[in-house]
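# one predicted model, sequence on top.
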Amino acid sequence: MRAPDDDDWLYEHSRVLGERIRAARDRQHITQERLYLGAGISRNVLQLIEAGRHNPTYFTLLRIARVLDVPLTDLVR
């Protein structure tokens, strides 16, 4: 399988990931502060992730999923 000629699809996946994190946080009434402190990341990093403008590490995603008490697959499907 040949890779696409551009990376637009990657940016779209990042945007959707950020939306899923924000939606899970909102559903549970979890503040950004509670999430970034619980996940051990900075506020700026969380804001960038939720905006789809950051490429989080696997460990960061696992931490976020744990704080949100959701399976990682719910965020990255």
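Looks like it arrived, so ask away.
# rest of the way, CA atoms for contacts and neighbours
OK.
# in the helix ranked longest in the chain, what's buried?
In the chain, with assignment by DSSP state H, the single longest helix is helix 8-27. Residues of helix 8-27 classed as buried under the neighbour-count rule (16 or more other CA atoms under 10 Å) are Ser14, Arg15, Val16, Leu17, Gly18, Glu19, Arg20, Ile21, Arg22, Ala24, Arg25.
# ok, second structure coming up, stack it against the first:
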Amino acid sequence: MPSDPIPQWVIDARRDIGARVREARTAQRLTQEQVAERTGLDRKTVSRIETGSYSTLVDHLLLLARALDVPTRDLVG
């Protein structure tokens, strides 16, 4: 388990990733619900990833990249 509390740079990176996911989603005019359906994730999970309030799994990023038709590296930066 990571150190407690989580370092600020990790929280900032999580928010940056979420912003990239949101940008990719809105560029395609998709709702969070539509992305959730495409990935099999819960809409709340998609929302939490976008806001950076959720420590996402690599698996989720892979699902999101495929659903949004973008390279995974574009989401991670």
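Received the coordinates, thanks. Given the structure is predicted, the values throughout are model-derived calculations rather than measurements.
# what's the longest helix of the first structure packed up against?
In this structure, helix 8-27 of the first structure makes packing contacts with helix 43-50, helix 72-76, judged by 3 or more CA pairs under 8 Å, 6 or more residues apart in numbering; DSSP states H and E.
# closest to Pro56 of the first structure out of these?
Nearest to Pro56 of the first structure among those is helix 43-50; the distance by CA to CA comes to 6.9 Å.
# right, and the helix or strand after that closest one?
Elements were assigned by DSSP states H and E; along the chain past helix 43-50 of the first structure, the next helix or strand is helix 58-68.
# and that next one, how far out from the chain middle?
Here the centre of mass of C-alpha atoms in helix 58-68 of the first structure, compared against the chain's by CA atoms, centre = their mean, to the nearest Å, lies 8 Å away.
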